[in-house]
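Asker: structure for this input, please:
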Amino acid sequence: MPEQTPYLTRGPLIAIGLALVAVIIGVAAVRMSGQTIRAPDGEPVAVRALRFEDRPDGSIAVIDARDGVQVESVQGEAGFLRGALRALARERHKRGLGPEQAFELVARNDGRLTLMDPATGQRIDLESFGPTNAAVFARLLKVDNQQAPAR
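Answerer: You can find the predicted model right below:
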């Protein structure tokens, strides 16, 4: 006796196809709507206003915007830090804004770390790039082994 192979009838195949098309249309509609799809921000536990200045030797000076004191000098490649700052600076340049206003580095009670640009409203959720990359910015919150006070 010949072995029968199971098969789907035409009806279920059409239903599956329609469901896939509906999902694709739904995802596209949400993406094109401009809605942000992310978890709500936790409460800030530490905020530090920082300015970043390029130096002639190729380093980046990290300056506390409150008192103008240099807190760190970033030497060498520092690819993630440079890339994040370049993205924010590009947006400022597009809008004709300069480096006068400080960026805000925000640590949240849910463990997330965000670099925000109050001048443009842009933000980079640093934890999205992994703990090693987020740590590059997390160390900038430290001041004499204490975190900067929350606002």
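
Asker: going by C-alpha atoms from here, please, whenever you check contacts or count neighbours.
Answerer: Noted.

Asker: and the helices in this structure?
Answerer: 10-33, 79-94, 131-138 (DSSP state H).

Asker: pull the contacting residues for residue 133.
Answerer: By C-alpha atoms under 8 Å, 6 or more residues apart in numbering, the contact list for residue 133 reads 80, 81, 126, 127.

Asker: again, only this time at 10 Å
Answerer: 78, 79, 80, 81, 126, 127 (C-alpha atoms under 10 Å, 6 or more residues apart in numbering).

Asker: residue 92 now?
Answerer: Listed by C-alpha under 10 Å, 6+ apart, the contact partners of residue 92 are 86, 98, 99, 117, 119, 120, 121, 122.

Asker: next, the second sequence, to be compared with the first:
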Amino acid sequence: MSVEFTNERFPKSALYAAGALITLSIVTVGGIRLGVLPAAETAPQSRERRQVAIVVSRDFRFEDRADGALLATDVAAGKLVFVFPPGSNTGFIRGVMRGLMRERRLKEVDRAGLVKVAQWADGALTLTDVSTGRIIELGSFGSTNRAAFAQLLEPYQPGGPGVPDQPITPAAPAPSSMPFLAGGA
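Answerer: Here you go, the predicted structure:
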């Protein structure tokens, strides 16, 4: 059974409300872009305003080895300090570095530039691409992905051993009892 709606009209108030919402959105974004309205404070701006100090930071250079290993070199010491074997849990680090390489290529800057990993007094962990100035808040990717970069700073923590004598090969993470959370099938 079909019912015809020949005399029904769409409510004009709904159209006016939708138009007002779209207009308000465009005016707000335009105002922020033009500097008429203040933009939200970013995490780096907040740390600068609060004068949060860096607890530990280190400059690294990352590269892939022919066998698939990921190498991290401490730039100041000029030493290879981490070797992530092929197949190890370095997907997040590799993904971040791929993104940085893409941005470096687009901005036509040195692709072999260094990155600064910094731990802040407020607990934040950041990665700064010195070549492009891009800052990545690593905590926003979850604790597991944050830990992937945090392990790079472990030897350099206050009271720590400092630059390792031999490259560190991190242990593989323990298998999860819930494979669907660990990326398994």
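
Asker: circling back: any chance of the helices of the first structure in TSV, with distance to residue 109 of the first structure too?
Answerer: Below are the helices of the first structure laid out as TSV (distance: least, C-alpha to C-alpha, whole Å):
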stretch	distance to residue 109 of the first structure
helix 10-33	28
helix 79-94	22
helix 131-138	14
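
Asker: so which of those helices is the most packed in?
Answerer: Neighbour counts (mean count of other C-alpha atoms under 10 Å) averaged over each of the helices of the first structure peak at helix 131-138, with a mean of 16.

Asker: by how many degrees do that helix and helix 79-94 diverge?
Answerer: Interaxial angle, helix 131-138 of the first structure versus helix 79-94 (axes from the mean of the first three to the mean of the last three C-alpha atoms, to 10 degrees): 60 degrees.

Asker: tell me the counterpart of residue 83 of the second structure in the first structure.
Answerer: Aligning on TM-score structural alignment places residue 83 of the second structure opposite residue 73 in the first structure.

Asker: most neighbours among the contacts of residue 92 of the first structure, which one?
Answerer: Counting neighbours by other C-alpha atoms under 10 Å, the top entry in these is residue 117, with 21 neighbours.

Asker: which helices and strands does the lengthiest strand in the first structure pack with?
Answerer: Longest strand in the first structure by number of residues (criterion: DSSP state E): strand 44-54. Under the contact criterion of 3 or more C-alpha pairs under 10 Å, 6 or more residues apart in numbering; DSSP states H and E, strand 44-54 of the first structure touches strand 60-64, strand 70-74, strand 103-108, strand 113-117, strand 142-143, strand 146-147.

Asker: what's the fourth one aligned against in the second structure?
Answerer: Going back to what we said before, that points to strand 113-117 of the first structure. Counting by TM-score structural alignment, strand 113-117 of the first structure corresponds to 125-129 in the second structure.

Asker: what does that stretch contact?
Answerer: Contacts of stretch 125-129 of the second structure (C-alpha under 10 Å, 6+ apart): 44, 54, 56-59, 96-97, 100-101, 103-104, 113-120, 134-140, 146-147, 149-150.

Asker: and with 8 Å instead?
Answerer: By C-alpha under 8 Å, 6+ apart, stretch 125-129 of the second structure touches 100, 113-119, 134-139, 146, 150.

Asker: kindly report the same for stretch 52-59 of the second structure.
Answerer: Residues from elsewhere that reach stretch 52-59 of the second structure, judged by C-alpha under 8 Å, 6+ apart: 74-76, 114-122, 153, 156-158.

Asker: does residue 137 of the second structure really touch residue 119, like I thought?
Answerer: No. Using C-alpha atoms under 8 Å as the test, residue 137 of the second structure is too far from residue 119 to be in contact (10.4 Å).
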